[in-house]
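Chemist: Curious how this folds, go ahead:
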Amino acid sequence: MSEMRANRVAEQIKKELGDIISKKIKDPRIGFVTVTDAEVTGDLQQATVYITVLGGEPELQDTLAGLGKARGFIRSEIGKRIRLRKTPEITFEIDEAVERGNRIESLLNNLNDTNNT
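Modeler: Got it, this is the predicted structure:
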């Protein structure tokens, strides 16, 4: 039961964070961010949010720094939008699944090209 609730809260956080980051945060360090996933612990105390950022490593580091600085504001906004006794502590991490998927696709395309020649 609590795992199902944690999943619902994670989905709600993911949805709200996309809106908050795109509309409320004005930090110039934060680039084009996509919230790809969110995981919440069973006790709803911790939330890990996975993001992807358009651009290279410098944009990635700047965005993480900007989101880290705005974490308190983001948490208060989440608290206003989602009714929970205690708003989870938010941690941002880079989602490497998209990059890994692109690399696998590239390798498969290269393999396919070598087989066709």
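Chemist: rest of the way, CA atoms for contacts and neighbours
Modeler: Noted.
Chemist: and whichever helix in the chain runs longest, what does it pack onto?
Modeler: If you go by DSSP state H, the chain has its longest helix at helix 2-23. Counting contacts by 3 or more CA pairs under 8 Å, 6 or more residues apart in numbering; DSSP states H and E, helix 2-23 packs against strand 33-40, helix 71-81.
Chemist: how far off strand 33-40 does the helix or strand encompassing Leu107 point, in degrees?
Modeler: Element membership for Leu107, per DSSP states H and E: helix 97-116. Computed with axes from the mean of the first three to the mean of the last three CA atoms, to 10 degrees, the direction of helix 97-116 lies at 110 degrees from that of strand 33-40.
Chemist: Any idea how far helix 97-116 is from the middle of the chain?
Modeler: 25 Å (CA atoms, centre = their mean, to the nearest Å).
Chemist: Go through that helix and flag the buried ones.
Modeler: Residues of helix 97-116 classed as buried by neighbour count (16 or more other CA atoms under 10 Å): none.
Chemist: I'd like the structure of this one too, to check against the first:
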Amino acid sequence: MAKVFSRSDRVAEQIQREMADLLQFEVKDPRVGMVTVTEVEVTGDMAHAKIYYTASAGTAELQKGLEKTAGFLRSQLAKRLLLRTVPQLHFVYDASIDRGMHIAKLIDDVLSSPSVDDEQGSK
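Modeler: The predicted structure follows:
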């Protein structure tokens, strides 16, 4: 049986693809540098879209830049998508990659440090 995807899921995927392209090639704001769109959630009534993003640095200025360009991005999405109404864009910083890197570093530190059993066994 085929998987059932709701319309909001399909629209979210399309918005994610288009936003990645727009952020990379169309936005001229210097505050908006290398941004990766990790996920897009669209409400059931297609009125609002949360765009989760991650970036290497400058989250406060980047957030301001994204909020400033939201109108431009929404107008460009309207030209690219076949929707009656384009959702309002809300940008949310996705810290999951930062948390994952922090946890990986902690695991590496634990694995690289000599354990208590190794110290007692060598004596």
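Chemist: Once they're superposed, what TM-score comes out?
Modeler: Superposed pair, TM-score by TM-score structural alignment, normalised by the length of structure 1: 0.89. Supporting alignment: 113 aligned residues with a CA RMSD of 1.6 Å.
Chemist: Tell me which of the helices and strands packed on helix 2-23 of structure 1 is the most buried.
Modeler: Neighbour counts (mean count of other CA atoms under 10 Å) averaged over each of the helices and strands packed on helix 2-23 of structure 1 peak at strand 33-40, with a mean of 19.
Chemist: which residues of structure 2 does that strand align to?
Modeler: Under TM-score structural alignment, strand 33-40 of structure 1 corresponds to residues 35-42 of structure 2.
Chemist: Pull the residues that contact the helix holding Leu107 of structure 1.
Modeler: Helix 97-116 of structure 1 has contacts (CA atoms under 8 Å, 6 or more residues apart in numbering) with Thr52.
Chemist: Let's verify the most centrally placed residue in structure 2: helix, strand, or coil?
Modeler: Central residue of structure 2 (CA atoms, centre = their mean): Tyr53, 2.3 Å from the mean position. Here Tyr53 of structure 2 takes the strand state, with states given by DSSP: H, G, I helix; E, B strand; the rest coil.
Chemist: aligned partner of it in structure 1?
Modeler: Under TM-score structural alignment, Tyr53 of structure 2 pairs with Ile51 in structure 1.
Chemist: Now do the same contact list for that match.
Modeler: With CA under 8 Å, 6+ apart, Ile51 of structure 1 has these contacts: Val33, Thr34, Val35, Thr36, Asp37, Phe92, Glu93, Ile94, Asp95.
Chemist: ok, the residues you listed in structure 2: which stay?
Modeler: Of the contacts of Ile51 of structure 1, the ones still in contact in structure 2 (both residues aligned by TM-score structural alignment, their matches' CA atoms under 8 Å) are Val33, Thr34, Val35, Thr36, Asp37, Phe92, Glu93, Ile94, Asp95.
Chemist: where's the nearest residue to the first one once chain neighbours are set aside relative to Asp113 of structure 1, distance?
Modeler: What it means is Val33 of structure 1. Nearest residue to Val33 of structure 1, sequence neighbours excluded (CA to CA, 6 or more residues apart in numbering): Val53, at 4.7 Å. Going from Val53 of structure 1 to Asp113 of structure 1 by CA to CA, to the nearest Å gives 30 Å.
Chemist: tally of neighbours for the aligned residue in structure 1 for Leu66 of structure 2?
Modeler: Alignment note (TM-score structural alignment): Leu66 of structure 2 maps to Leu67 of structure 1. Here the count is done by other CA atoms under 10 Å, and Leu67 of structure 1 has 20 residues near it.
Chemist: No further queries at this time; thank you.
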